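Undergrad: Sequence plus the predicted model coming up.
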Amino acid sequence: MSIVKDVPVPSYYRKLASYFPAHEMKHVRQLQALVEDVPYYGLLETREYLVLYGDFSDFLFIDYLLVNRDQRGSGVGSRLLKQLQSRHVPILLEVEPVDPNDVDTEKRRRFYERNGFAMAHGVQYEREDRHGEPYTMDLLYWSPSQKISDDRVLRMMTTVCHRIHNYRAMQFYDRIPAQPEEVLSLVK
């Protein structure tokens, strides 16, 4: 019998896992590898918030954004988004569709809309959880100058799939979880 060293789970991962649905969470070691090994993947953590993001040359991708429960409604999230928007590059993120049985989904959508984000209605994004069950995510974007075309959103999200969601995926999942040509499509 071999002894497996128990590696501690980073505190940022525990915070995220206590808030985000399990199917939206990356494997703990994949997220840790992104944070520790990938120069374009950033982690900002304060007493008020936690954000993990991809910083590409022509856009930002917000992978996870969590405002601590006791800070919600105080403007912390909006100030953080304004800080990211001050970079003057488009920002892309995923958010679950509004569920009438979950008021938090509507609150999240309104929060992003109040901060200038729009839905990319022409791009469909559907993934499978680790049990093979499909789930859909909506893509929201913010742009410093004008509306972004669905083609550009698709290209940005393709980059995200390749460089973030699929980062060392075979090592952690034994599969590629977000093959762009399978999970992304333009709506006709």
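TA: Good, I have the coordinates.

Undergrad: okay, CA-based contacts and neighbour counts for the rest of this
TA: OK.

Undergrad: tell me the centre residue of the protein?
TA: D63 (2.4 Å; CA atoms, centre = their mean).

Undergrad: Quick one: name whatever helix or strand follows the host helix or strand of that residue.
TA: Secondary structure from DSSP states H and E places D63 in strand 60-67. Per DSSP H and E, the first helix or strand lying C-terminal to strand 60-67 is helix 76-85.

Undergrad: just the angle between the strand holding D63 and helix 76-85, please?
TA: Counting by axes from the mean of the first three to the mean of the last three CA atoms, to 10 degrees, strand 60-67 lies at 160 degrees to helix 76-85.

Undergrad: Can you list the neighbours in contact with strand 60-67?
TA: 16, 48-55, 76-77, 89-94, 160 (CA atoms under 8 Å, 6 or more residues apart in numbering).

Undergrad: let's bring in a second one:
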Amino acid sequence: MDWYEKLNQYFPIVEMKSKEHMETLLKERSDIYHKDEGPNHIMMYVELDNFIFIDYLLVSNKARGQRLGHKLLEKLKQKRKPIILEVEPINYEDSDTEKRLRFYKREGFEHAQSIGYTRRSLATKEMNSMEILYWAPNNESEDMIYDAMKKTYNMIHTYKDQHFYGESYQPVEEVLTFNQEPENENLLDSL
């Protein structure tokens, strides 16, 4: 099974980019879009001068408990840049969502409560909400994280979307919101 099939089996369809989209990013945006792959993991990430965005992180079931996820994150943390990622809200019918959030909390990630993220899936046409988590080595603000998310959305998520999907994702202003007085509770507090 190739790397894309592994990701596709694990991540919901509403979160997946097409294989062509990801391969094109790896080829045409190889300066910023990277794949770290081993026998028990796949990590797709974006690295810019002032932040890292983890697009996908998968550790195989047989390697769970061996601290592989921790080691992969440590490698990125050594760059001393904020690390940002999107996660599904807790779904009590899917125990992996809570385990994933507990893992990121243990790794020092914070919930960006001021940032809202909802977009329509081009695959299913459903609205899909995600939560933004971040690790801030220099106490970077949620304003900075929000700007980094907008940049990621425009440079990566919507890269040649019309070509790959026959239609475009919504503009960033409709997908990402910033609220100085967050209404969301901190989803990591309850863990």
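TA: Received it, and whenever you're ready, just let me know what you need. For clarity, every value in this text was computed on a predicted model and none was experimentally measured.

Undergrad: Quantify their similarity with the TM-score.
TA: Overlay of the two chains. TM-score (TM-score structural alignment, normalised by the length of the first structure): 0.91; 178 aligned residues with a CA RMSD of 1.3 Å.

Undergrad: re the thing from before, now the aligned partner of the residue nearest to the centre of the first structure in the second structure: how far from P137 of the second structure?
TA: Here D63 of the first structure is matched to D55 in the second structure, going by TM-score structural alignment. According to CA to CA, to the nearest Å, D55 of the second structure and P137 of the second structure sit 19 Å apart.

Undergrad: repeat for Y159 of the second structure
TA: The gap separating Y159 of the second structure from P137 of the second structure is 28 Å, by CA to CA.

Undergrad: what's the answer for T152 of the second structure, then?
TA: Per CA to CA, T152 of the second structure is found 19 Å from P137 of the second structure.

Undergrad: Give me the more crowded residue out of the two.
TA: Neighbour totals were compared for T152 of the second structure and P137, and T152 leads with 22 against 14 (other CA atoms under 10 Å).

Undergrad: Apart from its chain neighbours, what residue comes closest to that one?
TA: Among residues not flanking T152 of the second structure along the chain, F53 sits closest, at 7.4 Å (CA to CA, 6 or more residues apart in numbering).

Undergrad: ok so, going back, now the strand holding D63 of the first structure, how far from the chain's geometric center?
TA: Relative to its chain's centre, strand 60-67 of the first structure lies at 5 Å (CA atoms, centre = their mean, to the nearest Å).

Undergrad: Stretch 87-104 of the first structure now?
TA: How far stretch 87-104 of the first structure lies from its chain's middle: 9 Å, per CA atoms, centre = their mean.

Undergrad: same check, this time on stretch 79-93 of the first structure
TA: Distance of stretch 79-93 of the first structure from the chain centroid (CA atoms, centre = their mean) equals 14 Å.

Undergrad: ditto for stretch 70-87 of the first structure
TA: Taking mean C-alpha positions (CA atoms, centre = their mean), stretch 70-87 of the first structure and its chain are 16 Å apart.

Undergrad: If we go by neighbour counts, what in it is buried?
TA: For stretch 70-87 of the first structure, a neighbour-count test (16 or more other CA atoms under 10 Å) marks 77, 80-81, 85 as buried.

Undergrad: in the second structure, which spans are strands?
TA: For the second structure, the strands defined by DSSP state E cover 33-38, 41-47, 52-59, 83-87, 110-111, 115-120, 127-135, 176-178.

Undergrad: possible to save these as JSON lines with distance to K17 of the second structure?
TA: Output for these, formatted as JSON lines (distance: least, CA to CA, whole Å):
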{"stretch": "strand 33-38", "distance to K17 of the second structure": "13"}
{"stretch": "strand 41-47", "distance to K17 of the second structure": "11"}
{"stretch": "strand 52-59", "distance to K17 of the second structure": "10"}
{"stretch": "strand 83-87", "distance to K17 of the second structure": "14"}
{"stretch": "strand 110-111", "distance to K17 of the second structure": "24"}
{"stretch": "strand 115-120", "distance to K17 of the second structure": "13"}
{"stretch": "strand 127-135", "distance to K17 of the second structure": "14"}
{"stretch": "strand 176-178", "distance to K17 of the second structure": "18"}
